[in-house]
Structure formats: C-alpha cells, structure tokens
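Chemist: Okay, here's the prediction I keep looking at, along with the sequence it came from:
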Amino acid sequence: MTSKLAGRRIACFFPWKPFEPTGAWCRFQCLWRFLLDQGCEVTLCLLADGADAQLKNVAVSFPKNFNLVGAVWNFGQKLATGAHRRELKGLTQAEIGLLLMYEKTLYTENAEFSQWLHERVSDHDLMICEYPMMLPVLADCCRKAGKPLIATSYDALFELHGTTPFGRDTLRRKEIEALSLADEVVFCTETERKLFESFKIRGHVVPNTGDARSVTPGKHEEFKASVTASLALKTPHFVLFVGSDHGPNREAVAEIKQFARQIPEVSFVIAGTCCPKSTEGNVIALGSVEPGILDSLYRGASTVIVPLLRGTGMSLKTFEAFNYAKALISTPVGARGFTVESGKELLLVEKPTDFPAAIRQLLSDATLRERLGLNARAYAEKLDYRNQFSPYADIIERLLATSPAPAITKTAPPGLLLVDNNLSDHIGHHYNYALSLRDHCRAAGFGFSALVKQKAAADILSELDGVPLFRQGLHEDAAQNPYPAEWGHMRGMYDFLASNDRFARELEEGLQSRARSGEVIFLPNATPRQILGVALLLNKNPIYRLLRFVLMLRYSVNSGVGPINARKAFFDKETAEHYLFSFDKLAGVSADCVRLVTDSQELAKEYATLARRPVEVMPIPHTANEDAGAAVAGVPTKNKSKLRVVFLGDARDEKGFELLPALARACAQEPWLSKVELVFHAYISSHYHLKMGTVIEELSGVKARNLSLVKSSLSAAAYRHLLATADLVLLPYDSITYRSRTSGPFVEAICAGKPVVAPAQSWMSIQLGTSGAGKTFSSGNVGDFVAAVLAVLQNHATYATAAQELGCKYREYHNPENFVRQLVGAGS
C-alpha cells in the first residue's frame, strides 16, 4: 500500500442501526471501504446493540448497555416528567428525539459508554462522526486527547425534521453549534455546503455515491419474467420504488398509491420498510427484502421511480437506479445533488401527478429506456466512491500532518485464505491441492495462507503458512452426542448442528487473526457441516460479509451402496435436507459475499435445485507438474520395455479397489507378465474404509514379480513421480457415486496425457467422449474391467496419442492458473 494513510487508525462513528440497506448505511459503508482501500485500520463504532468483532484491518465495536434510540427514549421520559416538560410542549416527537441526541448528558450519564468512548478515542489517530448529534460529547473527548475530528453532514437536519417554528429554530441552532466543534466538515451536496457557509460553517463536498463495480447490469428480460412469476403480476411491466422507513419515503408511497390508479396496465412494486407488506390494486408492497431479492427487482424493473416531495442531502436510491442502468423518472427533489439532465440520464417531472404520463412514455419507447439507462450507468461509473471520496484522504492527511507516521509492517497482498478442516497430513489430495493453490496464488501476486486441522503436522503449517485450528474433521461426528444410536434422525441432527456451531466458532477465531477485508475465503470441500456454520457466522456479525466466501460443492447427494458388483443408487435424503436448510440460511447474503461453485456441469445442475441460487462451474486445478519428481520407495525403477499400469490414491469401495486383484492375477500370466508392470497405491486413509484391508491382503497374496504395492501415502514429489512414469491410469470407480462427481486422479492423468480406464455412465466417461483417450467398462463388472485394461494395453500407442491430444485441450481450461484467476481475481 503506497497511500500516505497506510497504517493510520481511524474510528468511524455511526448512530443508526448498522448493516441495513439504508441510504445512510450505504454512504457510511463507502466511507470506511475507501479508508480500507487507503491502507487505514478502521474501527466502526456503532451506537446500537451488537457483538464486537474484527478482521486484521477492520473492527466493529459496540458500547455495552447503550443503544442510541433506547437512550433517547429513556432520557425523554425523564425530561417529560421533570422541570423541562414545559420546554418540550408543542414540539413533535421527531423534533424532541433529535434534540435529545445533541445532549451530552444522554451519553455521559452512562459510565460504561463514557469508558467505551474514551478507549475508542485513545486507541485511534482520528475520529469521523457521521451526523452531528454526537459531536458535542465526541468533540470534548477528542479535545482532551488531542485527536482531530471530522464530521459528515448527511442532510440539513433542521430543515428535514423541524416542522414547528420553535423546533426548527432550536434544531438549527443545535446543528450549527455541533458542526462548529469539528475540525473539518464534509457535506453531501453543494447546496448544503453553501447553506451552512451562510452560518459560518465551512466545509467540503463529497457526494452520496456507491460502488459502481458491485453491479453488472443486464439480464432484464430474465429477471422481469422471474419477478413477474414470483409475485404473480398480471401486467407486462412493473415499476419499482425503493425506500426505508423515512418520512419523505412514506409520503412518496402515498403519492404512488394515488397515481397508480390512473395507470392500471402497470404494476407498482415497493421494496423496503417505507411500506408494510400489502397489496392494494396494482400496488404491491414487499416490506423489507433481502439483498438478492432487491437485486432481482432492480434488474427486472422496466423503470424506477423516485416521487419524493421533500428531502435534503442526496438520495442513494437514485444512484442505485443509475448503477443498474435503469430508466429513471424522478422529481427534482429525488435528483437533488446529482448533475444530470432530463432526457439524458433520466426523466424529470415536477409533481407526482406527472408520473403516469412519463411512465407511459418510457414503457412505449424501448429505445428511450435503453438510452437513458446507458447514460445513467456511465454517470454512475464516474460517481463510484473510489473516485469521489478522495477529499476524505486529503483532509485526513492534512489533519495528521504533524502526527508521527505509523510504523508500517509489510504484509502479504490480499489474496486467498484456504479453509480445510480435513487437512492435517500428506494423505489424499488435500495437501497437494493446497500446495498447488499456494504456488499459483503467489505466482499471480496474491497472498496465501490456510486454516487447517488442529493436529496438522509442523511441516504442513510451515509450507502453507497455516494456522492449526479445527478440532473436528469434515466427516467426523461430534464426540459427545447424547442421543442413542436408535434415535437416528435426532442423533444426525445433533451432529449437524453441533458440528456447524463448532466450525463457526473456530472459523471466526481464524478469520480474526488472518483475514483482511476483501480477501477470498475458500472452502474446497463445502458440506452442510460447514455451510450452515458460514451462514451462522455471517448472520451473527455482518462484518464478515466484507470477506468473499467461495464454497466448493464437490459431493453428490446421490451415491451407490452395496458391493461393487451389485451397487444400487441411494438418494441421501437427510444430507439433501441439511443442504436445503443450510442454503436457506444463506438466502439473505449477497452473491458478492458468498459464491457457490462446483467443478462439473452435472453437479451444478444437481445443486441448483437445492441452493436456489446460481452455482458456477470452475476449472479443476488437479494438474500435476510434468516432471517425474522423486523416485518412490518400494517401487522398482521404470522398465522401459514394460508398460506401467497404476492405481492412484487410497483404497475405497467407491473407487472399485475390489476389482484390482482380478487384474493382478490376469497380468501375472504371460504374455502380460513380461510386458506389464503394475503399481497399485494400496493404503487405507480412514476408518470408513477398513474393509478394504482384506482386499489389500488378497493383492499381497498374488505372487507376481510385476506387481508392486505402495502401502502408505506419498509425498507430493513421489506422487508426481508415480503419475509421470505411468503408461495407463486405472479408475475402476463406481459409476453411480461418480455420475456427477469429479475425480482428481482422472484430471491429473488426462492433463499428463495418460490413457485411462474409467466406468461408463460416469462423469469421467462424459469427459472422455469420443476422444479415444481411454476405454470404459461396465461399472462393477470385474470381467469387463479386466478386458478393458487388456484392450488398452494391446493397442497402447493409439490410446497414448489420443490421450496426449485430449490432454492438450484439457489443460487449456483445467489448470491451476485459470482456477486461481477465477477464484481470487473475480471481483478483486
């Protein structure tokens, strides 16, 4: 970070309920995201109820036993029954509430709040106060500590909330006095800057904007159809209004209900707390909606309307409409602060009764709608907060010019934090997968670290910059399950909930110590035992929504059960229900925060019905290096006159390990004895597969000099060596289990240009297609398997050539570089 603000500690105070889709919160979010972009360490000081939380560069802090709205109520009750009762007579409830927020006693009579405020000011280099009400008490604290203070004025509050002459005059005086206490003041519009300058309050203008990069406009027809179906709309178009529970917004809703009667051929959809959920004729109010729903509404709306009659500051809803490239109709009040022209970026109408004609004009002219939308989007891109919020940096730099610069500790660039609660040793693909991600993240200029199992080996922690964290592995049950085995469903539900609770707590611990805002948190084997934990964490404290979670879905809910030669399809209903439950709890989280990904089109289709949100298909990074690597202990040196046939990975029933003894016996006879050497990985990685021990014993009993068994896991280098020296890779897997599920060894073999034998009617057979790079067999049929292997060996040169050709094509997409680019680069 080259910014002069790097390492500066900034405390940002916000008075309202946080993490809500209000205009005030959206602007505040732009502010602290801008500060984070500048390399600042930011604490969000929120005057509401909540739990403290932190990442490496941003924290959330709540005062204990203090809620601004509740404090105002309690304080007002005291005043209403005391000596000040006569002074409050004649004021509206809104005027009284706002006036009380300026009173120092409201804050200082709470000893815990005073201590909290003192600690926040002492711990930071500079304070920023959103809204002026808290300035009197905050300015006192800053003055005593010698710390600078910036105030952001969102509106001329006395104009917005002062409805009685005495109330308006008193609010004006309070607002001016409070703003005069700040070292610098930032206004949202030039109009308000000039207004307060007339009261001798000088300041700067930083307009209300947003994140233009967060939205890629498009898919209007698709989302219009979706919204129309879900709301059962009877009209070909719907018009959208969005607003929070704010007086001017409620008044706008009343106007919409009036003029909507004049245009019955259009549906009017109202989103937000400005109107309770209801339906009145062609006006449908949805109440508060989740971010994903709001996104769909914006995309599907034929036009957006802002029929505001009063207000100060700038309306974020107007920027949002611009950002979605929507044709917008607004009153001049709704467009205040924006440098726009009617007929260019939007249509301006003077009064609500003009809206029906303007709506009909837009809906009858698709070309005009498109032109307005394109111009609006171009304007929104210029207004992106990264461009507009630079005055804050200049002000902070000037105020801290005489303050000693912080010692900057060099940190890794933002990048990827791998979360793998199964990774503890070199067994299986977990370690090699992580190693590949580490190397290619660093090569691409991204940082990399990992949260792994608590008992992970020291060398793994060192190589992966890992944190030993998770006590429970991916497939391990809770140790203290109180329910008896015969209570099957309840026992499973306990394990499901307990595993997620533990995972969420341990993950939070790791995120606080390792993650920075904006980084990708990647779960390479996400199951319901983790997904619900992620949802729990994001709902418990929304600060973690500053991270970008990517959940890789790799296991199908459809599998095979029974002996390999008589497998039957099994739909895991309980696991499917757990997926549904977990995905449902993510429904309120935006796709920018949580991406669901998988590595096969077949799995994507399967999960789409469960997740009810997009599931991306990613490249597969299981590409081993082309060098032969180190020799494998216990495996003879490759005989150039023989074809080497290998089986890679641990012994499992779904991998068809039981079919290998028959092949070993067939190859123990001439002519194959002198033409082929067999190298089978033959070890058990989990107690779930202990029954494969008898198969390993059977293989050990095959007396053949051309058979070698590798009875332990391999280092990454040794694994690469075994693959590189192979002439044929065996994948005798169960086709039911692998109908949509991918296989790492298959991808490695194909990318290395090695022919394969794989089951028909599986994901692997789909990948082979008509390439001729391998041969398929009837899953579980030992005779068919052996015949397929021998057929490839008899015509190996032809299969090898085809495998090289397929490998070249496959590597163009399935490679670690492409995977990392799509994983980390998206949205960065």
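Modeler: Perfect, I can see it now.

Chemist: Please make it C-alpha for all contacts and neighbour counts, starting now.
Modeler: Noted.

Chemist: residues contacting the residue positioned nearest the centre of the chain?
Modeler: Per C-alpha atoms, centre = their mean, the C-alpha nearest to the average position across the chain is that of Cys593, at 2.0 Å. By C-alpha atoms under 8 Å, 6 or more residues apart in numbering, Cys593 lies in contact with Arg545, Leu546, Leu547, Arg548, Phe549.

Chemist: From these, pick the one nearest Phe522.
Modeler: Set against Phe522, the nearest of the contacts of Cys593 by C-alpha to C-alpha is Phe549 (6.0 Å).

Chemist: Let me know how buried that closest one is, in neighbour terms.
Modeler: Residues lying near Phe549 (other C-alpha atoms under 10 Å) number 24.

Chemist: hold the first one in mind and look at this next one:
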Amino acid sequence: MLVADLLALATRWRPRPTVTIIDPALQGIGGHHYSAAERLAAELAAAGVGCRILCSSRADSNVIGTLKGEICFSESIYGRTDTGMREFERRAKALAKDLSRMVQWTRPDLLILPTCDQVLLYAAALAIKSIGGWQPTILAWFLYPPDDAQTQAEYRVAGEALKSGLGSRGQVHACCETTAAKRLLESCLPFALERRPGPSALANAISPPSREVGERSRGPVVACVGHANIGKGYALLPEALSLATKSHDRVVFRVHGFIDRRDTVQDHETFRRLSEMGPGVSVHNAVLSTQGYQEFIAAADILLLPYAPDVYRSRGSGVFNEAEQLGKPVIAPRACTFAEEAFAEGRAVPIERLDPRGIAHAIAGAIGDLPQLEERAAIHARKRKLDGLRPLLTRLLKAAPGYCDIKL
C-alpha cells in the first residue's frame, strides 16, 4: 500500500515553478522600479514561491541587500538619445546577452517585466530564442505607449519576435494602465492587453486614515510626491503655490521630490524657492522608503499631479493608482488620460491649463469641493477594494509547468 501511495504521489508531483523579475532600471530605493519589485516579491512569497530579481549593474546596497537583487544589466531602459532602429537593436541585444547569461541554466517558468518597453520586450524575445526549448510565461506591464511612428515600428519588431519565439500567444499576459495606452499598444503588438494598474507600493492591507470624511482639525493637506523630473511639473510649483496660499492661507502644502540627475540645476532652484515660502509649504528631498512613501500619501487630503501632458497623455501614474486605492482626491491636467474616469465621476479636479495660474485655480476648486470629492473618492476605493495582483500571479503560477498547489 505504501509503494502504491508513493507511486501515485510521484505521478502528481511537480517541482515548484520558478520566477524571475527583470528590470534593467532597478538601481536604488525609491520610485516605481523598487516598489514594484518589492511588491511582486512579497506577493510571490505569500503564494509560497520564491523569485530572482535581476537588476541594473549600478544597483545599490538597498537593492542587493533588501531585495536580494542580482547584478545583471549593463544597459538601462532610460537615457536613450538616438531614436533610430540601429540603437534600438543594439540596446536590445545587449540586454538579451545579459539576460541569457543569467537564466540559461535556470530557465524560469514565469518571467515578470514590471516596467517594460519595446527594447526590453525585444531583449526578452531574443533571449528566449537563444536558449533552445525555453518557453516561459511572460507577465509584462507596458509603461511607455508608442506615440510616434518610430516607437510603433520598434514595438512591432519586438512583438513579432516574441510571437515567433513562443509556442502560444497565451504565454504572454500583457498589461498597461490607461485606455489610450491599450489602444496604441494593441495596434502594434500581436497579443491582447489588459488594462490593469502596475504593482503598487501600497499593499492590499493598506487602508485610508481612520478619520471620518470631512472631519479635520487643521487645514487640508495638498501633497506632491515622487521623482522630481521635468515631466512631473515641479518647476511650476513655486509660483502656483504662491498664488494658492494667497487665497487659502490654512492649506498645508507638502512637496516631496527626489532630484533627477538630468535636471539637477533646475530642480535645486525649484526646491530652494519652495523652501523659502514659509510655514505653509514643507519640502522633503530624501528618498522615501516604501513605508515612508505610504505614510506620506496617507497623510494627504489631496494629491497634486501637475504632470506634463506631452509626457503623460497616454501613460499611467503610480501615484494616481495609489491615491485611488486610498480614496484620495486628485488634481491633474485634463489632458492626462489616467484620470479621465476620475474627472467624469467627480473625484478628481482637472487642471484646464497647465501653468501656475491654472494649477492654483484647480487647487482652489478642489479645496472648495473637498467634502464631496472625498466622499466620491472613498466610494470608489471601497468598490475597487483589492488591485487583483495576487489572484493574477496565482493564476499564472498554476498555469506554469510547476507545482500546482499554490498557497492562496
């Protein structure tokens, strides 16, 4: 009887699936790259599955020590100056060489690309082709929609290469964050996309602050948080907040932004001006830990996102996703499609013209309508509940050629 039981078990047993997260731009703590990898690793661990995290060759001790990241990629998905096809292929081949070296013996069942673009997609396709017999399931979030002819051509090359390297279209689960991005990407790629927020820094257990809507012992807090690059509109804030504070002197403005090396001179001048605006404006430049980031957003009443529409017209926003999850009203440019549903439902206030006066006007509108905005945002957060990441990972893990009894 014991032998029969062992034989029956042997026919059912398979090794646990192996998972690798790849992000050539993962270098340090702070920002979407770190929080996405951290969240994915935590969700996989909750499902009883470990993972490898392959990161930039310039990754710091936080990535190596805390996330157990492994040095891999010599190229990044950022910093590209030559937009021609030759440079696209050169970067993809360099990334593919690095990836192949790291996975040729392990051949993970599930390959996760949390911050994907056309270069990384093509690199994954080339690596899969170079390793005979490797047919992973791929989960990818596309952050950068193809909004010009050259980028669209590159996405087509990458998509066709991946299609030819994989045995089934079903092996790719592709996601993006906005309807506009989905439309653009599906016009270039040979597989369907799902509109789904990227891996959030806010775990499912995070909930809004305990105070009741409308209950406030101080002025409302309007907050900016994130990476202070030029596309985030930080340079407009000194004049915009100066105008806003003249009309609403009880409002507290909290501005966080870690400075981009590419915009150092402009950013330092912006934060110098903000720091001299008095007690109603507080400035924070340190890179936030995940917990610090969560606490910063949770303490805000309104999130201000003065993003440049030419950069974010079709792109999603991690800060916006987290504001939705916590039931926080948002101020954002009308032309940024990540907030179009929130505008329509009355839980976000549009910036009609992205200049200091337009931002100040939107702030005044949000403060004047704050109780209603909070109520609508809280209703949406309750409907939204979880972001669905854990069920998605569980489903993909169960479909992978590995042990099926995944913990839920």
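Modeler: Happy to help now that I have it. Every value quoted in this text rests on a predicted model; they were computed, and no experiment measured them.

Chemist: So after superposing, what's the score?
Modeler: After superposition, the two chains reach a TM-score of 0.84 (TM-score structural alignment, normalised by the length of the second structure), with 385 aligned residues with a C-alpha RMSD of 2.9 Å.

Chemist: Could you dump the contacts of Cys593 of the first structure into TSV with distance to Arg250 of the first structure and secondary structure added?
Modeler: Output for the contacts of Cys593 of the first structure, formatted as TSV (distance: C-alpha to C-alpha, whole Å; DSSP: H, G, I helix; E, B strand; the rest coil):
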residue	distance to Arg250 of the first structure	secondary structure
Arg545	30	helix
Leu546	31	helix
Leu547	34	coil
Arg548	35	strand
Phe549	36	strand
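
Chemist: ok, the spatially closest residue to the residue nearest to the centre of the first structure that is not a sequence neighbour to Ser828 of the first structure distance?
Modeler: Spatial nearest neighbour of Cys593 of the first structure, excluding adjacent residues (C-alpha to C-alpha, 6 or more residues apart in numbering): Arg548 at 4.7 Å. Distance, Arg548 of the first structure to Ser828 of the first structure, using C-alpha to C-alpha, to the nearest Å: 10 Å.

Chemist: ok, Phe338 of the second structure - contacts?
Modeler: Residues counted as contacts of Phe338 of the second structure (C-alpha under 8 Å, 6+ apart) are Glu177, Thr178, Arg313, Ser314, Arg315, Gly316, Ser317, Phe320.

Chemist: and the fourth one, what does it touch?
Modeler: Contacts here follow C-alpha under 8 Å, 6+ apart; on that basis Ser314 of the second structure touches Pro145, Thr178, Thr179, Ala180, Ala181, Cys336, Thr337, Phe338.

Chemist: Can you flag which of those belong to helices?
Modeler: Under the assignment DSSP state H, those contribute Thr179, Ala180, Ala181 to helices.

Chemist: Tell me if I'm right that Leu120 of the second structure and Leu95 touch.
Modeler: Yes - using C-alpha atoms under 8 Å, Leu120 of the second structure is in contact with Leu95, at 7.2 Å.

Chemist: Surely Thr83 of the second structure is within a strand?
Modeler: No - counting by DSSP: H, G, I helix; E, B strand; the rest coil, Thr83 of the second structure falls outside a strand, being coil.

Chemist: Which residues are in contact with it?
Modeler: Gln150.

Chemist: now the strands for the stretch 351-500 of the first structure?
Modeler: Ranges of strands in the stretch 351-500 of the first structure, per DSSP state E, counting those that start in this stretch, are 415-419, 447-453, 466-470.

Chemist: which helices and strands does the longest one pack with?
Modeler: Contacting strand 447-453 of the first structure under the criterion 3 or more C-alpha pairs under 8 Å, 6 or more residues apart in numbering; DSSP states H and E are the following elements: strand 415-419, helix 429-443, helix 458-464, strand 466-470.
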